[in-house]
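1. Make a model of this:
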Amino acid sequence: MAATVSCIPTRSTAFIALLFSLFTSGSATDQVPLLMWSNGSLPPPLAPPTAGHITSSEQLSAYFTSAFGPGPHTLLLFLQDKLSKDDFTAFGDVFGNRQDSAFKHLEAAVQSSSSSVTFPALRWSDSSSVPALLQETLGVSPLLVDVDSLPHLDISASANNLLLISLPYCTSVKKPCKEVLQENDETIGNVLSIMTSKDVPYTAIYTGLQPSRVIKEPSTVNQPAGRVLLQTVENDVKPPIMFNNTGTPCIMLWAQNISVSFSPSKWIDLSAQTPLLDGSMCNATNSLLVLGYSAGISLRLSMSQRFYPVSARNWFTLDTVELRMNGSTASFVGNRSIYAPVEYSFHCQSVTSLRDALLVQDSLDFNVSDWNLNFVDFQIQGFGLSNKTNFSYASDCAGFFTAGIWMGLVSSLLMLLIFVYGLHMIMQVNTMDRFDDPKGPSISVPQTE
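-> Here you go, the predicted structure:
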């Protein structure tokens, strides 16, 4: 533990030294950095980490225990969807020669703090480890807040408080990375200004749910010696979420990305977390898949199946998807657009409550009107698994006549009509059967009295 944390000695070079410690402790394993500063006091600094040292969860837990001992503590956890040391390299002000740094407020906060520490490399295995460790240390559940709700929040300085501020990353929103990080930095500055106006001592932590750039170390075990040309590396594909009823699989779900939003333009990526399935159930006619995540977030997907005489077969539908957090619930209905034969699975590239929504919010509570869901490369099967460990044939949401096909058909039909009309006009042209001869004698008409 003597080589897990580095302390920033002076305010004038605080952030530069902090970033230098981040960059000089590189490693090729999955890791995220963690920055901590306080307007009060932190425990005495520890020795700087050795080159390549990676802090484990046990070491981080031991430091949290010593940092947040007896007494009330107010902790601000700025949890970004993804964060790596490369983000500071590409968008930060490392040596003071960049005027457009994306971390201006963060730099100012660290430099003006009474004490600050940094973990250059935390071993990343579970995205919920940092919130879970803080919740266990402080004995309170994290409260998700934003800049709009924080000024109206009554914060007691005589009790432990764990305030979670979720920050997006550029892969979850359609903006350049630098612009997203600048907006996150503005959010950090606004939150710290609000806490200063409330005159509440606080400790702030800035870290990520998962690495933004994961570099895999190639394994040298059982590798053939000598030259290997055109060598391929297999990509790791995460397994589907599977719920077993008495040892028999009955519900399967897979999605490349699962994101939720509790306020406009602020998304939380849940795909890296391993959810709990407590409360899930399935029988012959109904299936319920409950996904429990950290910070009190849960998703409930309700499915049912019935026989349709017109098609003479059973079909299953995804009836509702409920998003719950801190006692509030937003309900989204499938509007009978998510369906498939009961022996098939359902697949769709995008299942969202936003543009071209397949999920429509059906909540009467005004407080959850801004909540949204987004599934990318979504596939689900709630019936007909029959001891299978993989999905059945997928019924895709994409129709046969896509927008491009319709545009091509309409354009071709229009051109065909123009061609037929032109041909018809040409065929109606006739030559004259009589002509006047201008060189012949003129016709005279005698006059009579």
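
2. from here on, contacts and neighbour counts on C-alpha atoms
-> Noted.

3. in the stretch 101-250 of the chain, which spans are helices?
-> Taking DSSP state H, counting those that start in this stretch to define them, one finds helices in the stretch 101-250 of the chain at 104-112, 129-138, 177-198.

4. Could you save these as JSON lines and add columns showing distance to residue 295?
-> Listed next are the helices of the stretch 101-250 of the chain as JSON lines, based on distance: least, CA to CA, whole Å:
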{"stretch": "helix 104-112", "distance to residue 295": "24"}
{"stretch": "helix 129-138", "distance to residue 295": "8"}
{"stretch": "helix 177-198", "distance to residue 295": "19"}
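
5. a markdown table for those helices, including mean neighbour count and distance to residue 389?
-> As requested, these are exported to a markdown table (neighbours: other CA atoms under 10 Å; distance: least, CA to CA, whole Å):
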| stretch | mean neighbour count | distance to residue 389 |
| --- | --- | --- |
| helix 104-112 | 20 | 47 |
| helix 129-138 | 18 | 29 |
| helix 177-198 | 17 | 38 |
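
6. center of this structure - which residue?
-> The chain has residue 269 as the residue nearest its centroid, 3.5 Å off, counting by CA atoms, centre = their mean.

7. which residues does the closest residue to residue 21 other than its chain neighbours contact?
-> In this structure, residue 21 finds its nearest non-sequential neighbour in residue 120, 6.5 Å apart by CA to CA, 6 or more residues apart in numbering. Listed by CA atoms under 8 Å, 6 or more residues apart in numbering, the contact set of residue 120 reads 5, 21-23, 25, 32-34, 54.

8. from the residues you listed, which is closest to residue 240?
-> Of all these, residue 240 sits closest to residue 32, with 25.1 Å by CA to CA.

9. Now do the helix or strand harbouring that closest one against helix 129-138, angle only.
-> Taking DSSP states H and E as the definition, residue 32 sits inside strand 31-38. Counting by axes from the mean of the first three to the mean of the last three CA atoms, to 10 degrees, strand 31-38 lies at 40 degrees to helix 129-138.

10. residues making contact with strand 31-38?
-> Counting by CA under 8 Å, 6+ apart, 22, 54, 83-85, 109-110, 113-124, 201-208, 210-211, 214 sit against strand 31-38.

11. what's the closest of the helices of the stretch 101-250 of the chain to residue 275?
-> For the helices of the stretch 101-250 of the chain, proximity to residue 275 was assessed by CA to CA; helix 129-138 is nearest, at 13.1 Å.

12. ok, residues contacting that closest one?
-> 57, 61, 64-65, 68, 73, 141-142, 160-162, 294-295.

13. Could you tell me which residues make contact with residue 24?
-> residue 51.

14. can you do 10 Å?
-> 49-52, 120 (CA atoms under 10 Å, 6 or more residues apart in numbering).

15. How many neighbouring residues does the closest residue to residue 381 other than its chain neighbours have?
-> Among residues not flanking residue 381 along the chain, residue 345 sits closest, at 4.6 Å (CA to CA, 6+ apart). Residues near residue 345, counting by other CA atoms under 10 Å, number 24.

16. Next, the second sequence, to be compared with the first:
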Amino acid sequence: MASSGSPRLCSISAASAVFLGLLGLMNSGSCDEQVPLILWTSEGTSVPWQSPPTAGHIVGQQQLASYLDKALDVGPRNVVLFLQDKMSIEDFTMYGGAFGNKQDSVFPNLEGALTSSSSPLVLPAVSWPASNAVIGQLQDQLETSPLYMDPETLSQLRLNASSPALLVFRLPYGIGADLMSAKEVLSGNDEVIGQVLSIMRSQAVPYTAIYTALRPSREAASLSMEAGLGGGRSLLQARGGYRERERERERQRKMKERTNTYAPVEFKEGDSTCILLWAKGLSVSFLRERTWEEKDLTSSTFGDSASVKLHGSSCDKTKARLVLNYEKVHDCSNFKVLFVMSQRYYKVSSRRWFTLDAVELECNGTKATFNGSRNIYAPAEYSYRCESVTNFRWPLLIPRSSKDPAIQWRVSFTDFQIQGFNVSGSEFSYASDCAGFFSPGIWMGLMTSLLMVLVLTYGLHMIMQLRTMDRFDDPKGPAISVPQTE
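-> Next up, the predicted model:
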């Protein structure tokens, strides 16, 4: 970014020089896993200049945090975050008038804001896990909670330049059967940006604006382009047609899997989601007369037939508590499964982590507690996922004590995923998986190889100890007499 009187990010002779000149740096590269991020300040406000990344460089989470820290340390601390569901470089090159037809651009308000700003910063390629964590990074930097808003709500809000605020505006992204559907959605999003910036100007409060997305949209956009242009890309398809067909089949397969997959359990505090839970299988077992009686709670927890209630759940910046209430499980008329989570900052790793402190089972007032903080944890902006979470087979959940009622219970979560902090929308963030590098199969292979090496080494050692005889018996002559002393 640039301060007044210092060299600017680029020479702005026209809107396209700022808007598409830098974005075009990554257009020839692979952007399947990246999204662009654009940052600017209000008119008349400037911050120290920051050099943009070199062409081809992908901005990771730590580098993005450095950019944001430098911008907010000096710049306005009223942050307006436009968070789109999906976005890629191709959205700007296709719909931003990149080839001279500026009258067809769908981003006039965004281009105008960049032109009037003295401190624009364009990051063409940001890894989408890093863009997912933008809200958490801004929340830590500003030390305030995000406010999810719309232009009508913003017009009724009075901001203060001395008090930081994080205003989040969620923007949709959808692609239909033709190219116009995506173009119309992006044009509507640009109008929302224009309305928000107009309201901010009317309040005369300096601000820092950020425009980015949660996911890349390249794959969907490229498929729609091919559908709309038909055989216009026959030369390219002759070389890469098989790969494109395989991508299309994979996309359709994933869409089919999603239609057969139920949504996660979602707990909202106000209008924003703060806890998400999903599992392919969720069951509990009780020990009765030396026999384990199992109860499958999956259908009662997930899907259209779910009957679970979430009363008693709560969440804030440091604590989260998800309570699953069931009517009847085994002999329990009132059965509860509680997930207790916490978030804190660790100086050793210089980042925030969240832990699943305990899983509690409550049956008619009797509580069984399993500790999980030693094994179940993830970065605060991530979700946690594990193929199997149990207390009896490769246990990740440990009874609190030998006298705790937990020893009479078994819990089993299959394909388990949970997130209690920094939830964006209704989707999980990037997952931190519990699978370690040395799986049981790898250990078996290593042990087998080591055993074979030991056997081979012993055999070579025995062969090297063999000695040939230095005396031989002649059957036609007298027998050799070997004294006992020799």
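
17. Adding neighbour count and distance to residue 316 of the first structure, write the contacts of helix 129-138 of the first structure out as JSON lines.
-> Below are those laid out as JSON lines (neighbours: other CA atoms under 10 Å; distance: CA to CA, whole Å):
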{"residue": "57", "neighbour count": "17", "distance to residue 316 of the first structure": "43"}
{"residue": "61", "neighbour count": "18", "distance to residue 316 of the first structure": "46"}
{"residue": "64", "neighbour count": "18", "distance to residue 316 of the first structure": "48"}
{"residue": "65", "neighbour count": "16", "distance to residue 316 of the first structure": "50"}
{"residue": "68", "neighbour count": "19", "distance to residue 316 of the first structure": "51"}
{"residue": "73", "neighbour count": "21", "distance to residue 316 of the first structure": "50"}
{"residue": "141", "neighbour count": "20", "distance to residue 316 of the first structure": "37"}
{"residue": "142", "neighbour count": "23", "distance to residue 316 of the first structure": "37"}
{"residue": "160", "neighbour count": "19", "distance to residue 316 of the first structure": "47"}
{"residue": "161", "neighbour count": "22", "distance to residue 316 of the first structure": "45"}
{"residue": "162", "neighbour count": "22", "distance to residue 316 of the first structure": "42"}
{"residue": "294", "neighbour count": "19", "distance to residue 316 of the first structure": "30"}
{"residue": "295", "neighbour count": "17", "distance to residue 316 of the first structure": "32"}
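
18. Among those, name the ones in strands.
-> Among those, the subset assigned to strands under DSSP state E consists of 161-162.

19. for the contacts of helix 129-138 of the first structure, which one is nearest residue 91 of the first structure?
-> residue 57 (27.7 Å).

20. which position in the second structure aligns with the closest one?
-> In the second structure, the residue equivalent to residue 57 of the first structure is residue 61, according to TM-score structural alignment.

21. is it true that that match touches residue 130?
-> Yes: using CA atoms under 10 Å, residue 61 of the second structure is in contact with residue 130, at 4.4 Å.

22. before we move on, back to that, got a PyMOL select line for the buried ones in the contacts of residue 24 of the first structure?
-> To isolate in PyMOL the members of the contacts of residue 24 of the first structure that are buried, counting by 16 or more other CA atoms under 10 Å, one can use:
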select buried, resi 49+120
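
23. overlap between the contacts of residue 24 of the first structure and the second structure?
-> Using both residues aligned by TM-score structural alignment, their matches' CA atoms under 10 Å, the second structure keeps these contacts from those: 50-52, 120.

24. May I see those residues organised as JSON lines, with secondary structure and distance to residue 234 of the first structure added?
-> Listed next are those as JSON lines, based on DSSP: H, G, I helix; E, B strand; the rest coil; distance: CA to CA, whole Å:
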{"residue": "50", "secondary structure": "coil", "distance to residue 234 of the first structure": "32"}
{"residue": "51", "secondary structure": "coil", "distance to residue 234 of the first structure": "30"}
{"residue": "52", "secondary structure": "coil", "distance to residue 234 of the first structure": "26"}
{"residue": "120", "secondary structure": "strand", "distance to residue 234 of the first structure": "29"}
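
25. Measure how far the top strand by length along the first structure is from the centre of its chain, please.
-> Ranked by number of residues, the top strand in the first structure under DSSP E is strand 248-263. Centroid separation for strand 248-263 of the first structure versus its chain: 12 Å, with CA atoms, centre = their mean, to the nearest Å.

26. buried residues in stretch 156-174 of the first structure?
-> By 16+ other CA under 10 Å, the buried positions in stretch 156-174 of the first structure come out as 160-170, 172.

27. and whichever strand or helix holds residue 316 of the first structure, which stretch of the second structure?
-> Residue 316 of the first structure belongs to strand 313-325 when assigned by DSSP H and E. For strand 313-325 of the first structure, there is no aligned range in the second structure, judged by TM-score structural alignment.

28. Next SSE downstream of that strand?
-> For strand 313-325 of the first structure, the succeeding helix or strand toward the C-terminus, using DSSP H and E, is strand 328-333.

29. Now the element after that next one, going C-ward?
-> strand 339-341.

30. corresponding residues in the second structure for the following helix or strand past that following strand?
-> Next in sequence after strand 339-341 of the first structure, counting helices and strands by DSSP H and E, comes strand 345-352. Across the second structure, nothing matches strand 345-352 of the first structure (TM-score structural alignment).

31. where's strand 345-352 of the first structure relative to the chain centroid, distance-wise?
-> On CA atoms, centre = their mean, the centre of strand 345-352 of the first structure falls 16 Å from that of its chain.

32. quick one, it and strand 328-333 angle?
-> For strand 345-352 of the first structure against strand 328-333, the angle by the same axes, to 10 degrees is 120 degrees.

33. buried stuff in strand 345-352 of the first structure?
-> Under 16+ other CA under 10 Å, the buried positions of strand 345-352 of the first structure are 345-348, 350-352.

34. May I ask which two of those are separated the most?
-> 345 and 352 (18.1 Å).

35. Name the helix or strand for residue 449 of the second structure, please.
-> Going by DSSP H and E, residue 449 of the second structure is part of helix 440-464.

36. residue range for that helix in the first structure?
-> The aligned range for helix 440-464 of the second structure is empty, by TM-score structural alignment.
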